[in-house]
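Trainee: Here you go, sequence then predicted model.
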Amino acid sequence: MTVKFWRDARDDKVFFVELANPPVNAINLAVRQGLHDAMLAVQATTGLERVMLMGSETIFAAGGDAREFDAPPIAPHLPDVLAMIETSDIPWIAVINGAALGGGLELALACRYRIASPKAQFGLPEVLLGIVPGAGGTQRLPRLIGFAAALEMITSGKAIYAKAGLEVGLIDLIDADPVQAALATTPVDLATARPVGQLPNPKLDEAALAKSNAGLARRAKGQIAPVKATELVSLTSHTNFADGMTAERDCFLELRQSEQAKALRHLFFAERGAKAPAELANNMPKIIDQAVVVGGGTMGAGIAHALVRAGITTVTIETNEAAAKQAAARAESLIEAGVKRGLIGAQKVDEMRSCYSVSTDFASAANAQIAIEAVFEDIAVKITVFRKLQEVMSASAILASNTSYLDINVIAAALDDPSRLIGLHFFVPAHIMKLLEIVKGDASAPTALASGFRLAKQLGKIPVVAGVCDGFIGNRILARYREAADLLLLHGATPSQIDKAMTGFGYAMGPYEAQDMSGLD
């Protein structure tokens, strides 16, 4: 059963409903039907005082099942189920551990009361999939937490934690044991908690709306869903709840069949599948808590920064003292830039500095579980580096090349154990760009590859396995992209005009700005 429900044997005034659709309690047809059946059971049970709605100990519910979006909707529909819960004579209490996202948050909003554990998270990430919330998120949330806070959550798709949720009024209580806290809620508390759909219309916040629109113009160029979400949130200031719900549902059904939504769903499933290749499922990756980066230039500094930010003790090895000092300076400048942008807190700065060092001695790599080579693109130099590393590192340590184009099979053939070599191709700036190509050589051991994927997860990267070929995947695509840009250049367009056209289309930057960042100038 995907939804379990029962009357409490110890207190017959309490009725429990438990979501049981692992791993993330996705709200699919079976869950919707289960909630509908639970509601009917509640209606048929006399003497109840409260209904306790729970997920698992680690997650409440992580939204709808995107796999259903390519098929026609099948009843019972989530808005109808939530309407039954919201208008129930017996108040429902959402007991929230872990994440309540998308439809999961909409489910919690339909409850009369919301109690969460300290680590609970709340969000409506639908715009990231090219759609809008489809079960009341755009209509209930602004009525509960106000126009500005709701607009930010819905149009950004970002989640907030329990403390912030309590501050804005999204939840009623934080407790380390939300089940016991819900049982202790008094009848007066429940009686005075109004259904969210019956709360007054929020006042339109013109300043928040202007700020949001300006932000969307910068970061969401050409995307339909954030614009539609803004329109739906704005409706709450002057439209009754029923009409707003109708408008939201119509928009949701329209957008989920759009080309943008289909493309973003494909991307979602592709990224999820790429993170865990089936062929590596039975291979135990190494735990990596010590690493060495050979080369402290722009790329090496970015890689080292990503490693220490993930809590991995890292040594950068350089050729001489002058180069080592420059590497240390680059590392410090990246930390300072992170602090300036608000990405790194004071405590984190101290942690990062304490687990980073530079050296000119390859012996400093002796205890590392992985070495990442980030020297310039000369195969002879790279082979020399790896031969030095294999002399001092454990035989089980992984060797990884950050090469962009070179044949790692040639490098592997020059080593004592070719199976320990893989490619880890980062993209500039390495501490920011999410993509990490994990290059599989002819001799690369499955354990080494699995460890590369584990490291990618530690670093917050999106890993993609690539074969040995010229430019792997990303650079092969970029080569065709640059050819098209250069053709326009030959026909008289300027680099700035081409860049402007691409950013206008939605790219973060144009081809020539990207090449400048990589060192073209």
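Mentor: Looks like it came in fine.

Trainee: contacts and neighbour counts: CA atoms only from here.
Mentor: Noted.

Trainee: pretty sure residue 286 contacts residue 449?
Mentor: No. In this structure, residue 286 is not within contact of residue 449 by Cα atoms under 8 Å, at 9.9 Å.

Trainee: More neighbours: which of the two?
Mentor: Taking other Cα atoms under 10 Å, residue 286 and residue 449 do not tie; residue 449 has more neighbours (29 against 19).

Trainee: any idea how far the more buried one is from residue 257?
Mentor: 37 Å (Cα to Cα, to the nearest Å).

Trainee: what's the answer for residue 207, then?
Mentor: Residue 207 is 33 Å from residue 257, where distance means Cα to Cα.

Trainee: Between these two, tell me which one has more neighbours.
Mentor: residue 257 (16 against 10).

Trainee: I'd guessed that one sits against residue 71; true?
Mentor: No. Under the criterion of Cα under 8 Å, residue 257 is not in contact with residue 71, lying 9.4 Å apart.

Trainee: Please list all residues in contact with the closest residue to residue 197 other than its chain neighbours.
Mentor: Nearest residue to residue 197 in three dimensions, chain neighbours excluded: residue 140, at 5.8 Å (Cα to Cα, 6 or more residues apart in numbering). Each residue near residue 140 by Cα atoms under 8 Å, 6 or more residues apart in numbering is listed here: 109, 196-197.

Trainee: Need those residues in JSON lines (columns: secondary structure, distance to residue 296 and neighbour count).
Mentor: Shown next, in JSON lines, are the contacts of residue 140 (DSSP: H, G, I helix; E, B strand; the rest coil; distance: Cα to Cα, whole Å; neighbours: other Cα atoms under 10 Å):
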{"residue": "109", "secondary structure": "helix", "distance to residue 296": "50", "neighbour count": "27"}
{"residue": "196", "secondary structure": "helix", "distance to residue 296": "55", "neighbour count": "21"}
{"residue": "197", "secondary structure": "helix", "distance to residue 296": "57", "neighbour count": "22"}
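
Trainee: structure B:
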Amino acid sequence: MSLLQTSRQGSVLLLHVSNPPVNGLSFALRTALMHALDGAEAAPDVLAVVIHGGAKAFSGGADIREFGQPQALAQPNLPSLCARLDEMSKPVVAAIEGLALGGGLELALACHYRVVQAKAQIGLPEVNLGLLPGAGGTQRFPRAVGLATALKLIPQGRLVRAQELAALPAQRLFDDVVAEAGDGAVLAAAVALAQRIQALRPLPRLRDQTVAPDAEAEAQALAASEGLPYPAPLACVQAVRGAASLPFEDGIRAERAGFEGLLHSPESAALRHVFFAERAAGKVPGVEADTPRARIQSVGVVGAGTMGQGIALACAQAGLPVQLVEPDAAARARALSQLDRHWVAQVEKGRLSADKAQTARQLMTVTERLGDLAQADLLIEAVYEDMALKQAVFREMDAIAKPEALLASNTSTLDMDALAQVTQRPDQVLGLHFFSPAAVMKLLEVVRGAATSPTALASALAFGKQIGKTCVVAGNADGFIGNRMVDRYLEQALFLLDEGCTPQQVDQAIEAWGLAMGPFRMIDMAGNDVSWRVRQQRAKDGKLRRAQPLADRLCELGRFGQKAGGGWYDYDGREARPSKAVAALIAAHREQMGRPARTVGAEEIVDRLLLALGIEGERLLAEGVALRASDIDLVYVLGYGFPRWKGGPMFELARRGEGAVAALRGAFAAVAHDDAAFWAPVH
């Protein structure tokens, strides 16, 4: 099918854009549009042009399939196409439905008139890729909606409904807003407008409008952007300010220079890497478009602890009926109280309306009987990390669940095959490893066991999407992707304590580099007792890779973290404070080791922690536990607070280069009490 189809309604030429899924502005489509505009200009019987893209999208902007390719910037590029629209002697109307984002909105802004469906999504989200709009968006959009609105939306990459922008006083963005959706109402309105105005002159161009300065809006936008750790938001603010302070052509030149500078920045490269990682993660060998999928219409969750509650909340908030099973009366009462507090807090914080909270609450039932899950399509076990306990729960779930139901475990470390083997349906068993807080965190590790069928895997991936999660498929290995890597990360953090660091020194170094939370604050938040139980289980199974006596002693003192008022830090609420008790514990540990403290710089701390993640990631790839390096990066960005603008641990390893990484491997392998074999290259 042609990317651009033409038709006529009298003297109006209709240009229908057709480049699924979101009408990305590819080189071929830009070329076709340019030729069609030239043809319309030359045709005496064409008096007006309407550009439309159908109900799903006017255009979502650049065609992501061309990112990083020469054709992405080849002539005619988008700035040239927008300049051609400026030069047209005949009116051009944009008929906008679905969405007009990024370059798609810039194309519409260069048209003379715009007709929009009220609920269409509008925005310039380039900042989320570390860029700024590069085809006039920072110059035309402020002229259409005012400087204050442009400074709120562009540097934050916010998307808004068309009706919200149409309500602005003195807006020049839309000439007609159509309430109806579908059935050609927007296109009909655009054609009617084109017929009415085809003889009107001069043609209205946003470039010819002026925008008033707004010192207060500029100051607020600058303050919000200057403290951010990557340059795109501030560059967006500076470009938008040019709309009020520079002639249009000068503003366009400044915008383009800013765009090209950001295009080559490391932050933009990292953000684009994560963008593509999110799209690649859904491509799983063995799962095709025609792979059968079970419909998940009801869910059962076994265990009403923190994770069980979070999983149930994630399902209910996505509109799925869910039953939460907790046999213990005290634990059940505690869960009900905590869930009630959650709903109240969500409404008070404005995250949910009272009606939506009530609807979600009604979708959730808390029960003491596992047998109540007999008709659930998916049963998720969320009890303690103890193999014997989990196997007992799986036997019970298998016995009561309907034959076609899927059985899943929320285990973060245990062997999924050992759980599947105690059931009569190992092909319908897999891991669904949620991250805490489960109702909030976007990541869902989907663990494929040896017997997991393609249908079960495809159904689990569809379920993850249904509840708003980004799924990454992992093979069955101790800790899967995320926790196996974090074990090596925490191991290095503990080695640094052995050598002379304090917990706060380690945390401050990696947080200054960009991580949201250092290893010791992270484990305190998760609960030191959780990893302690994992180590005990591994020791019982003969799978403990390396003892961690210092961490064990901390737990023996009852310092389980934030929830206990003390872990690697002392806590006043959520505020972490250096602990004298922990300092004494570390000093005694070093003395017992016979290891004097040395000064360790922040650079070494960061290098040891980041390379530990990346090198364990290489092993996961070599073993086939992770499908691709970008999946590993996605796990760390979405699940562990790794900054998007740093790209992830595998991206960081590649950024540093083989030579630099090899030198650090050798240096760290030479540390006496470290694990030299760990730092050796993967063969």
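Mentor: On my side now, so go ahead. Bear in mind the structure is a predicted one, so any value in this text is a computation, not a measurement.

Trainee: Wasn't the residue nearest to residue 197 of the first structure part of a helix?
Mentor: Yes. Per DSSP: H, G, I helix; E, B strand; the rest coil, residue 140 of the first structure lies within a helix segment.

Trainee: how about it, what's its match in the second structure?
Mentor: Aligned counterpart of residue 140 of the first structure in the second structure: residue 140 (TM-score structural alignment).

Trainee: Then residue 87 of the first structure?
Mentor: Matched by TM-score structural alignment, residue 87 of the first structure corresponds to residue 87 in the second structure.

Trainee: got a list of contacts for stretch 11-25 of the second structure?
Mentor: Contacts for stretch 11-25 of the second structure (Cα under 8 Å, 6+ apart): 2-8, 29, 33, 36, 40, 45-54, 56-64, 78, 103-104, 191, 194-195.

Trainee: And residue 414 of the second structure, how close does it get to residue 583 of the second structure?
Mentor: Counting by Cα to Cα - residue 414 of the second structure and residue 583 of the second structure are separated by 33 Å.

Trainee: same check, this time on residue 135 of the second structure
Mentor: Using Cα to Cα, one obtains 57 Å as the distance from residue 135 of the second structure to residue 583 of the second structure.

Trainee: and what of residue 165 of the second structure?
Mentor: Counting by Cα to Cα - residue 165 of the second structure and residue 583 of the second structure are separated by 56 Å.

Trainee: ditto for residue 576 of the second structure
Mentor: With distances taken as Cα to Cα, residue 576 of the second structure is found 14 Å from residue 583 of the second structure.

Trainee: and the spatially closest residue to residue 143 of the second structure that is not a sequence neighbour, helix, strand or coil?
Mentor: In this structure, residue 143 of the second structure finds its nearest non-sequential neighbour in residue 211, 5.3 Å apart by Cα to Cα, 6+ apart. Of the three states, residue 211 of the second structure takes coil under three-state DSSP.

Trainee: corresponding residue for residue 211 of the second structure in the first structure?
Mentor: For residue 211 of the second structure, the residue aligned by TM-score structural alignment is residue 201.

Trainee: how about its match, what does it touch?
Mentor: Applying Cα under 8 Å, 6+ apart to residue 201 of the first structure gives the contacts 143, 236-240.

Trainee: any idea what residue 620 of the second structure aligns with in the first structure?
Mentor: Using TM-score structural alignment, residue 620 of the second structure lacks an equivalent in the first structure.

Trainee: any idea how far residue 620 of the second structure lies from residue 8 of the second structure?
Mentor: From residue 620 of the second structure over to residue 8 of the second structure (counting by Cα to Cα), the distance is 58 Å.

Trainee: same check, this time on residue 634 of the second structure
Mentor: Distance from residue 634 of the second structure to residue 8 of the second structure, by Cα to Cα: 47 Å.

Trainee: Compare the two (neighbour count), which wins?
Mentor: A side-by-side neighbour count of residue 634 of the second structure and residue 8, using other Cα under 10 Å, places residue 634 first with 29 against 12.

Trainee: The helix or strand harbouring the more buried one maps to which residues in the first structure?
Mentor: Residue 634 of the second structure is part of helix 629-639 when elements are defined by DSSP states H and E. Under TM-score structural alignment, there is no match for helix 629-639 of the second structure anywhere in the first structure.

Trainee: Show me which residues of that helix are buried.
Mentor: Under the neighbour-count criterion of 16 or more other Cα atoms under 10 Å, helix 629-639 of the second structure has 629-639 buried.

Trainee: secondary structure element for residue 433 of the second structure?
Mentor: Secondary structure assignment for residue 433 of the second structure, by DSSP H and E: strand 429-434.

Trainee: Now stretch 13-25 of the second structure: buried residues?
Mentor: By 16+ other Cα under 10 Å, the buried positions in stretch 13-25 of the second structure come out as 13-19, 22-25.

Trainee: and what of stretch 251-258 of the first structure?
Mentor: For stretch 251-258 of the first structure, using 16+ other Cα under 10 Å, the buried residues are 251-253, 255-257.

Trainee: Apart from its neighbours in sequence, what residue is nearest residue 450 of the first structure?
Mentor: The nearest residue in space to residue 450 of the first structure (Cα to Cα, 6+ apart) is residue 285, at 5.0 Å.
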